[in-house]
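Asks: I'd like to go over a predicted model; first the sequence, then the structure.
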Amino acid sequence: MENARIYWSNWVGLLEVTDEVQIQKGLGNARIVLPSVGGTLNLRTLSPQTERRFTLTTEASNIYSSRLSFVYHSGLSQKGWALTLAGNRTVGPGYIPGTDLSAWGYYLALSKEVGTRHRLLLTALGAPQWHYQRFTYLTARDVDTLYRGPFHNYDYGYLDGQRYGNFRNFYHKPLISLSHFWTISPRVNLLSSAYMSFGRGGGSGILAVRSEWNPRASTTRLPLRYDGLIDWEAVRTNNRARRDTFIRANGDTLIGYAANLIHRNSINSHNWYGLVSALQWTLGPLEINTGIDLRYYVGYHYREVTNLFGADFWIDTFNVREGEPLRVVRSDTTYVLRNARLTRIGDRVNYDYDSYITWVGGFVEARYNKGPLTASLIFAGANTSYQRQENFRYRPENQPLRSPAVNIFSYTAKGGLGVRLTDESLLYLSGGYFTRPPFFQFVFVNDRAGNELAQNYDVEKILQGEAGLRWQSRLFAAQVAGYWIRWKDKVLMSAPISLPDGSFTQVRLNGLSALHKGIEAEVGFQPLPWLRLTGIGAVGDWRWEKDVFGVVRDNNQQIVDTVELFVGGLRVGSAPQTQVGGILRVEPQPGLYFALTAFYYDRFWASFDPESRTNPADRAQPWRLPAYSLVDVAAGYEAAL
């Protein structure tokens, strides 16, 4: 709800029960109140089975040591009940050293036929997991000059002889839904689903006093051993290098080690409730669909101390509500901190806020299907409400803890036309225009540091169109499509940049406009029942269209500069604009298969660096990554038990 990101680790409970994966590029035909720019992903799970069945699967690869899963279908009972249970367990060292993982997945679906017109479906799924991550990018120097290779990981080391990683993600997001399918009449159907989800977890990292130990700038911000791994022992030694005296406001005196660097968890938990309902009405070749989409979301965001690395406490100066004057007496100096707390393991530090998002939307669709012609038209609208509650930086007697509600209305108008030229070929056109509210973080000056509302944002505006041709026969299938997308008033936060005092910040970029256009093609060929070939290719031309202004703030959220960034004509980075690949699948006998997947990626530019885009005469493109290929090999055997 806050940033529209998909974390696949939350959904591994669906792996064994996914029946079909639908990917609709661009606007597509999905009845979504607020569509995404790139497309829509729809995972269709297995419907209740009429027969009892049990499946057990074991897998192994070089990414995880082992994976065990099962699926059980009870079949449909005489009283209309059906149950599906699925579960999986995954463990392993990860593809990159120091990226160990451990995950569970579960899925339950219980359905009940109520007469001939009603069906109820209760679904519960989740995937508690943890895994270590490699966030620090490798440079060409790391690979070519230091000879550490592409598998090197700067984000772990050893502490007390045990492997200790910097970035660890842990999360569990159970989702429970109750769906009702009602056949009101042969021409009218009502589908409704109420759901709730309770995400709990976050990720780990460091907090440091010394700016040279900030890991966002480069790989050398944490002390490294001779082999390029983190020297956690050096961190502990530094934390215990000096004992200071601390005098609190009530006169209490403490003597101890204040940490220069600690390990913390960044918690991002949430409670999410929703209701989706759609009424379908068939009138001969015309089908009318209308529905609502209601959502309420509360996010809980804070950091907590998890490891002091030998120190006695960490000095936190961000909790204004509970902070107090603290006199620090050192051998060489004495000073007073205004709002300070001596925090220990388990205490909240750095930031603590809640996000409130309410979404009220609806849609109406008309679809016509007769003979070779198919047409659809969809209109949708939604009001998104944002509120933020600050739990650290404000005192209730001085200012409200919760911000005013920010209401942003957005709408969608899209349509499509398909003409079947022959029994084997289809020509289609689609297009539309929609607006989208900025993400939660862009509505506030700094979503981690206060309730101050941003003044210079606008709704994003997207105009796009697509045309394509599909052809399918018994042995051969092909599709080619061209797309054109203009995305205006986009807001981004840049990569971290350095300030004169040695600290780091990000530039807020408002009013970005990008033009995406390209051609995509896919072919499939199955000359024999046991042999299938698939080829995929895509070539894009994605560019930023105009120069923009960026606002630079320091760590106290004060504006230190407003700069014009000359980015018009630069390539959009962070994704390859040329992709070519193929899949070969061979099934020499029932149950046995071999699969080879190979992809080639090129024309991959880095994102532009704001610090190097202040000269109007400099229009050089960002760094272009070397072309690369990925190859996957898989084999499996399925046998009846």
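Replies: Yep, it's here.
Asks: C-alpha only now, for contacts and for neighbours.
Replies: OK.
Asks: Run a quick neighbour tally on the closest residue to Tyr368 other than its chain neighbours.
Replies: Excluding the flanking residues, the one nearest Tyr368 by Cα to Cα, 6 or more residues apart in numbering is Leu286, at 4.6 Å. The local packing of Leu286 (other Cα atoms under 10 Å) involves 15 other residues.
Asks: and what of Ala640?
Replies: The number of residues packed near Ala640 is 7, by other Cα under 10 Å.
Asks: any idea whether it is helix, strand or coil?
Replies: Three-state call for Ala640 (DSSP: H, G, I helix; E, B strand; the rest coil): coil.
Asks: Next one: it from Gln49, what distance?
Replies: Counting by Cα to Cα, to the nearest Å, the gap from Ala640 to Gln49 is 17 Å.
Asks: this is the other structure I want to compare:
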Amino acid sequence: MKTTIKRQALAALTLAAPALVCAQSIENPEPDYYELDAVTITPLEQFSNRAIYGETPIAFSEVSKADLDTYLASQDIPMVLNYTPSVYATTQGGGAGDARINIRGFDQRNVAVMINGVPVNDMENGWVYWSNWDGVGDIASSVQVQRGISNLDLAVPSIGGTLNIMTDPAAKQRGGMVKQEFGSDGFSKTTVIGHTGLINDTFAASAAVARKMSGGYVDGVWADAWSWYVGASYKLNENNTIEFYGFGAPQRHGQNLYQRNIGTYSESFALGLDSYDPAALDRYYERGYAYNETWNYVDPDYDGLQADHHGIGPRRFPDYINERENFYDKPQVSLNWYFRPENSKWSWDNVFYYSGGEGGGTGTYGSVARVIDSGTYFHRNRDWNAQIAQNRANLNSEGLAESTGILRNSRNNQWTIGAISKVTFEASENWSTSFGIDWRTAEIQHFREVRDLLGGDYYLENGVQKGLGGTIDYNNTNTVDWLGGYFQAAYEKDAFSGFGMIGLSQISYSFEDFFRPLGNGQNYVIDSDDFDGMQIKLGGRYDINETVSMYANFGYVEKVPIFDNVIDDFTGRAYLNPPDEVFTNYEVGFNYIDSDGKLTLGANIYRTNWDDRAFSKSLRIEEDTDNDGVNDTVVFDEYVNISGVNQRHQGFELEGSYRFNKEFRLDSTLALNDWEYTNNVTARIPGLDTDLIPSEFDLYIEGLKVGDAPQTQFTTSLIYMPTSEMNFSARMRHNRDNYAAFDPLSRTDKTDTTQSWKAPDYTVYDLHMNWTLPTQTDVKYEVFASVLNVFDEKYVQDATDNDRFNSFDGDHDADDAAVHFGAPRRINAGLKIEF
């Protein structure tokens, strides 16, 4: 089947991408037309469910490799997606790899993140830890954001959307690249990439390694990271191709995990807010935007050793200690096999993968001294010198020093193996079908260990002396077993294309506590039931004419419960009646490309309902059986799941691009969203008598806005390309209606229906420049520079309403919010050499 396609159309409709890779010739501004087969994609792209322009009936945006090179500026990958509609990414506390992403009001637990078609969300709770994937931006060929139900055929809950990251395949041309970057706050990064090129028309390989160091823009938030990548392809014969991918990012970095009252950062900013009570500054006094209480200086003469996943050795810094540090290494390898029988209508794609992680995070254990000053207790730095002196003076009868407060590691060692297999069959010229299975199993070991005795000789845990590396507090192993399957059919004829998909999934969990032996070599073990989920997706697209097309889709998802709603792995107790949460999604959109290819537009409206959102809670109900005024009988004492909370996420998204001439182009996006809780809740526990549930479990949340991301967003980018070797970009993003996050279970007072605090609107500007220097050789030299937050805007990016440790008077005002401020002005610049 032949299709006439404008060259621009191949790049259009990614309108939210920072820099559309416009196919229109710089020298010849007139659009070119081609007769070509219907757009085809590589086996890896087909396997990974890459959406196709003009074909896939969903809302999506794509950041190309050129866009990543221009705009990422060595940030975490989610940050480059802030110029796509209804996507919000922040650096949180500023730690390297501590970014988070929100799509259409849903956090990462309800966003499927895929790398080369392999899901990387945490198997226990669905979260994504971007520090594990540091360096992926260097080797990614594209990043595609599919909003809503997405084009993903795996039976995984991609409710907010899907983030689909594709890495570079093995290059067919021999060569390489060296890139050196420098930036603010002591940032430096060196990246080296090499390609063998295609050898004997059968084999090609690529490899990359990068080294990153940074001091961080927040006190004590440094980074020390490596990353590596290997990609190889081998053509066995005309029908079989094998690809291998491996990547990892061993790293450690200081963290700034805690949000704080606005006055702790800046008195002037706080007093500039209408709802901030000046009296709060007597409790939360100013410490500066870079303040981080989870580190402090220590006497360099203290030479105590520390334990981590590499063993026991000296501290990284002789003159200060981080209370909060993350250290982890989670490599992932996959083997892809693509079977394409000659002259056949069917194909078979397989991937077998392994990911193994080792490391954890640090914190204090026991009682550790804080600096004595007039500030709020929880906003004081640790006094390491005082604690070391205290531990050294606490001698037992044998003359050994018993530590009363220490540093600990919370360890998370894990492995995951999985396989995905898909068969596609072209039933006729118009019909195609596919079906597949997705199997995964994971084991995750959680334990705490002594990291630093802070001057002591041991820590006493349940009467046992623990030295460096000794296991304390908890020691358990969780397992997760997942099995999914799907069937999909697609139809295409003339101006119409559509698809339907049904997916089934089953998951089960287990928990083993090594601190609760039962005798005979057995430990306390819990095995969960099997939990079943289902999803249905339907979508269709119709080309009205050569310039306008319409699409619509529908999705229904029954999401299986996550581990945290099935077993409490701190107490080892199972929750009663873990429910499936239900999502329904409706979406209608259109795309427009004008006749000369200068203007492209895409718009859509969507509505996603989240019903029976589950919350875990402990419930104890007692009864006065002898009527003496004192409860003396426990009627119910269990860990339960509370359901009945419903949310509605709906909105309008617009993205467009206009090319004024061969030098100037303007890209813009707009998102107008309305995310809120739709009902007050008489809390219910499935399968239990509601008369047993105490009234304080009733929730008064109807009409309250869902927080944690701005509901109104506008971005625009002006791109100037005076030549094909030079690119200048000025970009702006404006966010508003960012309601502070809050726990719906906290709204139990029927007289308290005030919205959570709304953070101030803000606008941030970025500048980017790339220039490929003219040379007379095959070696290319490119200089580049980025200035992020050009005007050093001070703004609140994350907020929590009525925070437990930061609320002044608890009435949902600015003085009750805990916040993270956005990153200040930063510069990233460097030189790239390609050969």
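Replies: Now that the structure is in, tell me what you want to look at. Remember, it's a predicted structure, so these values are computed and weren't measured experimentally.
Asks: quick one: the strands in the stretch 1-150 of structure 1?
Replies: Assigned by DSSP state E, counting those that start in this stretch, the stretch 1-150 of structure 1 shows strands spanning 18-25, 39-45, 53-59, 66-73, 81-92, 101-114, 118-126, 129-132.
Asks: Just name the most buried of those.
Replies: Most buried of those by mean neighbour count (mean count of other Cα atoms under 10 Å) is strand 129-132; its value is a mean of 23.
Asks: In structure 2, which residue range corresponds to that one?
Replies: Aligned by TM-score structural alignment, strand 129-132 of structure 1 falls on residues 251-254 of structure 2.
Asks: mean deviation of that stretch from structure 1?
Replies: Superposing on structure 1 places stretch 251-254 of structure 2 at an average distance of 1.1 Å from its equivalents, by mean Cα distance after the TM-score superposition for structure 1.
Asks: What sits closest to Gly500 of structure 2 if chain neighbours are left out?
Replies: Leu538 (4.4 Å).
Asks: how much space between the counterpart of that neighbour in structure 1 and Gly38 of structure 1?
Replies: For Leu538 of structure 2, the aligned residue in structure 1 is Gly415 (criterion: TM-score structural alignment). For Gly415 of structure 1, the distance to Gly38 of structure 1 equals 16 Å [Cα to Cα].
Asks: again, but for Ser47 of structure 1
Replies: 28 Å.
Asks: so which strand or helix has the aligned partner of Ile345 of structure 1 in structure 2?
Replies: Matched by TM-score structural alignment, Ile345 of structure 1 corresponds to Leu468 in structure 2. Using DSSP states H and E, Leu468 of structure 2 falls within no helix or strand.
Asks: just Asn296 of structure 2 next, same as before
Replies: Using DSSP H and E, Asn296 of structure 2 falls in strand 295-297.
Asks: ditto for Asn238 of structure 1
Replies: Counting by DSSP H and E, Asn238 of structure 1 is found in helix 232-239.
Asks: Would you mind listing the outside residues contacting that helix?
Replies: If you take Cα atoms under 8 Å, 6 or more residues apart in numbering as the criterion, helix 232-239 of structure 1 is touched by 157-160, 223, 257-261, 309-311.
Asks: what's the average distance of it to structure 2?
Replies: Helix 232-239 of structure 1 sits 3.0 Å off on average (mean Cα distance after the TM-score superposition for structure 1).
Asks: buried ones in that helix?
Replies: Trp232, Glu233, Ala234, Val235, Arg236, Asn238, Asn239 (16 or more other Cα atoms under 10 Å).
Asks: picking that back up, more crowded one of Gly415 and Gly38 of structure 1?
Replies: More neighbours surround Gly415 than the other of Gly415 of structure 1 and Gly38, with 21 against 12 (other Cα under 10 Å).
Asks: name the element that one belongs to?
Replies: strand 406-420.
Asks: buried sites along that strand?
Replies: Going by neighbour count (16+ other Cα under 10 Å), the buried part of strand 406-420 of structure 1 is 408-420.
Asks: now swap in stretch 572-585 of structure 2 and tell me
Replies: Applying 16+ other Cα under 10 Å to stretch 572-585 of structure 2 flags 572, 574-585 as buried.
Asks: Which of the residues you listed sits closest to Phe636 of structure 2?
Replies: Leu576 (11.5 Å; Cα to Cα).
Asks: Please say which position in structure 1 the closest one maps to.
Replies: Using TM-score structural alignment, Leu576 of structure 2 sits opposite Gln455 in structure 1.
Asks: and its match, what is it in contact with?
Replies: So Gln455 of structure 1 contacts nothing (Cα under 8 Å, 6+ apart).
Asks: Same question for it, what's its three-state structure.
Replies: What three-state DSSP gives for Gln455 of structure 1 is coil.
Asks: gap between it and Arg134 of structure 1?
Replies: From Gln455 of structure 1 to Arg134 of structure 1 the distance is 36 Å (Cα to Cα).
Asks: Repeat that for Leu68 of structure 1.
Replies: Taken as Cα to Cα, the span from Leu68 of structure 1 to Arg134 of structure 1 is 25 Å.
Asks: before we move on, what about Phe608 of structure 1?
Replies: On the measure of Cα to Cα, Phe608 of structure 1 and Arg134 of structure 1 end up 22 Å apart.
Asks: what do you get for Ser355 of structure 1?
Replies: Distance from Ser355 of structure 1 to Arg134 of structure 1, by Cα to Cα: 28 Å.
Asks: before we move on, what about His118 of structure 1?
Replies: Relative to Arg134 of structure 1, and taking Cα to Cα, His118 of structure 1 is found at 49 Å.
Asks: longest strand anywhere in structure 2?
Replies: strand 633-659 (DSSP state E).
Asks: list the buried ones in it?
Replies: Buried residues in strand 633-659 of structure 2 (16+ other Cα under 10 Å): 639-659.
Asks: Next: stretch 187-203 of structure 1.
Replies: Buried, per 16+ other Cα under 10 Å, within stretch 187-203 of structure 1: 188-203.
Asks: For that stretch, grab the matching residue range in structure 2.
Replies: Against structure 2, the aligned range for stretch 187-203 of structure 1 is residues 345-361 (TM-score structural alignment).
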